[in-house]
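A.B. asks: I'd like to go over a predicted model; first the sequence, then the structure.
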Amino acid sequence: MAFSTVHFLCFFLLFLGLPAARVTNASVDPCNAFSDGSGDLSVIPIYAKCSPFAADHGGSLLDTVVKMSSNDPHRLNYLTSLVAGKPNPNSVPIGSGNQLLHTGNYVVRAKLGTPPQLMFMVLDTSSDAAWAPCTGCSGCPSAATAEVNPNSSSTFSSLSCSTAQCAQARGLTCPSSTTASPSPAACSFNHTYGGGSAFSAALVEDTLALSSDEIPGFAFGCITAVTSGGASIPPQGLLGLGRGPMSLMTQTTSLYSGVFSYCLPSFRSFYFSGSLKLGRAGQPGSIKTTPLLKNPHRPSLYYVNLTGVSVGRTRVPVDPKYLGFDPNTGAGTIVDSGTVITRFVQPVYEAIRDEFRKQVKGPFSTLGAFDTCFTADNADNAAPKITLHMTGLDLTLPMENSLIHSSAGSLSCLSMASAPNNVDSVLNVIANLQQQNLRILFDVPNSRIGIAYENCN
C-alpha cells in the first residue's frame, strides 16, 4: 500500500507528541491539530499556513524577514514617540501613531460577542488597548478580514462619555458639559497621524472569549472608518498586552493577576503555532528572571536592565550610558513583540557587529537592514554565539535567533541592526526574531520578566 499523505501526517504528529487520531481521511488539516481548548492560546505567525492572512511571498525565509523588517523603522518611530512624548500616564490612546502600522507579526484567536465572532488579532506587548474593525467600517482592509457585527451580539454596548473608560483614553471627542442632551454622548475617537494615516473609532464593550475563558464587559475600540493607510492596519484588529488601564492584562487583573507568558514560534513554522498562557496557572515552575523596570512617563512598556553583550567569549566594550535605564529620557532596553529584529542604539550595535566580524571570515555584504551578511558552508559553526547580559540573567541566543539563512544558497546574515538613521531612538529593543523558541514570562505584580528555552514550534 502506498504511503499516503494521511499516513505521513499521522507519523509526523506522533513524532511531535500529538494524537494521530485527529487526522482522518475526511479532514487532513494540520492547523486543526492545535486547538485552544487546553487553556493555552495559539500564537501564529501572521504569514503561516494556519493564519487567514497566509500568502505565498516567494523567495527564501531570509527574503521574507528582510521584507518584514523593512517596516521596523515605523515601529521604532512609534516606540520612540512613546518614551519621548511623556504623555499622561493615566491617559492612553485606543491606537496611537504608527502603533497601527506594521505590527502584525503574530496573531491569536479571539472571539468577541454573544454568540462569539472569531477574530485573528495581532499580539502586541507595547500596546495599551484592543481594537477591531466593526461592520460597515469605511476604508478598513478588505483582504482576508473579519469584522465585529454589533447587531449580532446580545452583549454589545457602546460606552458613553461619562464612563471611566472614556476618561482613560486620549483623543476622545465628546460634547462640552454645558451641551444639553437627553442621553449621554457616545465616546468616540478621531486620530490623524504623520504621513496621513487616520482612523475613527467608538469605545465599546462586549464579551471577549480567549480559549475557554470569557471576559464580560471588555472595553475596546470599534473602528468605523480609516481615511488612509488602511492597507497597513492589521485586518482583524489588535490585542494589547501592555500595562495601561485599558490593556487586556489590566482589564483582567482579577482573572489573570497581571501574569502572562508566550512562546513565539519560528517564522519557519508554516503549520505550527506557539502559545500564549494567561494567568499564573501553567507557567514555568523554575525560570531565570530579571527585574522589570517601569518608566513613569510610559508605564506600559516592558523595560529590562541590559548590562552588556558578549560575542562568543568576548564582552564587547560599550559605554554604560548607551545601555542604562533613564526614565527621564526613556532610554534603556525593552522587550517588544511587534518589532521584527533586535535594534540597538548605534554605538552598541556597531560594537557588537565589529566584534562579530572579527570572529567570522568575510567578505561581508548588506541585504536590507542587515549589514553583516557572509557566505559559509556551515555558518552556524563559523559564527560565534551572542549573549545578552541582564541583571540576574544571561541569555545566550540560540544560533537561529542570531543568524538568519537564505534557503536558496549559503548566504547568512547577523539578524540584528542599529536604529535607522532617520529615527532618533534612545531605545534598545529585544525583538520577536530574537525571542523565538523561548518562553518569555511577564510577571507584573512581582516586577520581573522570566526567560527559558522552549521549543515553541
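C.D. replies: Arrived safely, thanks for sending. Numbering: from 1, shown residues only.

A.B. asks: contacts and neighbour counts: CA atoms only from here.
C.D. replies: Fine.

A.B. asks: which stretches of the stretch 151-300 of the chain form strands?
C.D. replies: Under the criterion DSSP state E, counting those that start in this stretch, strands of the stretch 151-300 of the chain are mapped to 157-158, 169-170, 172-173, 188-192, 198-210, 213-228, 238-240, 259-263, 274-278, 288-291.

A.B. asks: so which of the ones you listed comes closest to residue 47?
C.D. replies: strand 274-278 (13.8 Å; Cα to Cα).

A.B. asks: which helices and strands does the closest one pack with?
C.D. replies: Judged by 3 or more Cα pairs under 8 Å, 6 or more residues apart in numbering; DSSP states H and E, strand 274-278 is in contact with strand 41-45, strand 259-263.

A.B. asks: Could you work out the end-to-end span of stretch 63-79 for me?
C.D. replies: When the termini of stretch 63-79 are compared using Cα to Cα, to the nearest Å, they are 25 Å apart.

A.B. asks: hmm, who's touching it?
C.D. replies: Identification of contacts with stretch 63-79 by Cα atoms under 8 Å, 6 or more residues apart in numbering yields 57-58, 96-99, 101-103, 338-341, 367-370, 406, 419-420, 423, 425.

A.B. asks: The structure to be compared is supplied as follows:
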Amino acid sequence: MEPLHVTLLFLLSLTLVNSLSPNCDSPSQGSTLRVYHVSSPCSPFRPKTTLSWEESVLQMQADDKTRLVYLTSLVAGRSFVPIGSGRQIIQSPTYIVKANIGTPAQSLLMALDTSTDMALVPCAGCVGCSSVTYDSAKSTSFSSLACGAEQCKQVRTVFTRLVDGAYTAVRDEFRRRMGKTAVVSSLGGFDTCYTIPIGKQVPTMTFMFPGLNMSLPQDNFLIHSSSGATTCLAMSSSPALNVIANMQQQNHRIVFDIPNSRLGISREICS
C-alpha cells in the first residue's frame, strides 16, 4: 500500500431517528452499556420539537460545514478553531451512554463517539447543560489537559467532501448512470436528490488509490428519507480538501500503520 494523502474521519454510525422507546431507568449490566440516540426520549439533549428527516439532514450538513473549515485550516497551516460550547458538541448527531466517571464515581450521560479518544461529558459550569454534571473538584483522579494537547486537535465529519473538480466529475457520472428521465432536485448541501425509486439503477462507486481500491455499495453513498420518498447522493464539494467521512466508512475495517504512514481498508459487515 502507498501512503494516502486524504483525510479519513470516524464517527459512530448515525441513524436518523428522532424517537425511540427505551426504558431510560434500566441500568447497564456488566460490561454492556445501554446506548441511546441523542434525540431519543432518554436524552436530555433531544430537540424540544421532533425534527423531520429533512431538518435532521440540514442540521448534519451545518455541523459538517464548520468541521470542514477547521480541517482545511489545518492543511493550510492556519489556525482556525470553531467556537462553540460543550453543550453544542454533545448535541451534535451522536449516541449517548450512562457511565460512572471519576473517583469516587459520578453517574453521567456521555457522548459515545469513535472520532476521538476522549469521552465527552457535561461538566460543572456548563451553561444550558443538564442538571447532572461532572464536578472535577470532587474527583481525586482528575487532572487538567492543556488546550494545545494532541487530544484537542481532533474533529469529525459525517459526509464525504471532494474537491470541486473531483466532486463534479463523480456527480455528473452518477447522474448520467441514473438516466436522463430521473428528475434531479436538491436538499441543503446535497445537489443530487431524487424523489422516485432508484434502487436498480444505482451503480457502485470506487475510490482508487495507489495500491488500494475502496469499493462502496449504495448504502455508503446514498441517504434515504425515513419515508423512502427522497434519496440523495450523500457527498458534496469542498474548495481544497478531500475528506472520506463517516458514512462512506461504515461496514469497513480500517487499519492504520502510523509509523509507515500507510492505510489498509477491507469490507466487513459490522452493523
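C.D. replies: Done, it's in. Since this is a predicted model, take the numbers as computed values, not measurements.

A.B. asks: hang on, the earlier thing: compare the strands of the stretch 151-300 of structure 1 and give me the one nearest residue 396 of structure 1.
C.D. replies: Where these are weighed against each other on Cα to Cα, the nearest is strand 288-291, at 12.5 Å.

A.B. asks: what range in structure 2 matches that closest one?
C.D. replies: Here strand 288-291 of structure 1 fails to align to any part of structure 2, judged by TM-score structural alignment.

A.B. asks: which helices and strands sit right next to that strand?
C.D. replies: Counting contacts by 3+ Cα pairs under 8 Å, 6+ apart, strand 288-291 of structure 1 packs against strand 393-396, strand 448-453.

A.B. asks: and the helices and strands packed on strand 274-278 of structure 1 as JSON lines, adding distance to residue 393 of structure 1 and mean neighbour count?
C.D. replies: JSON lines is the format used below for those (distance: least, Cα to Cα, whole Å; neighbours: other Cα atoms under 10 Å):
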{"stretch": "strand 41-45", "distance to residue 393 of structure 1": "25", "mean neighbour count": "27"}
{"stretch": "strand 259-263", "distance to residue 393 of structure 1": "17", "mean neighbour count": "23"}
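
A.B. asks: of the ones you listed, which approaches residue 227 of structure 1 most closely?
C.D. replies: When these are compared by Cα to Cα, strand 41-45 sits nearest residue 227 of structure 1, at 27.6 Å.

A.B. asks: could you give the angle of the closest one to strand 259-263?
C.D. replies: Between strand 41-45 of structure 1 and strand 259-263, the angle comes out at 40 degrees (axes from the mean of the first three to the mean of the last three Cα atoms, to 10 degrees).

A.B. asks: hang on, residue 114 of structure 1 packs against residue 153?
C.D. replies: Yes: if you go by Cα atoms under 8 Å, residue 114 of structure 1 and residue 153 touch, sitting 4.7 Å apart.

A.B. asks: What's the local residue count around residue 7 of structure 1?
C.D. replies: Residue 7 of structure 1: 14 surrounding residues under other Cα atoms under 10 Å.

A.B. asks: OK, contacts around it?
C.D. replies: So residue 7 of structure 1 contacts nothing (Cα under 8 Å, 6+ apart).

A.B. asks: How much space separates residue 188 of structure 2 from residue 61 of structure 2?
C.D. replies: 7 Å.
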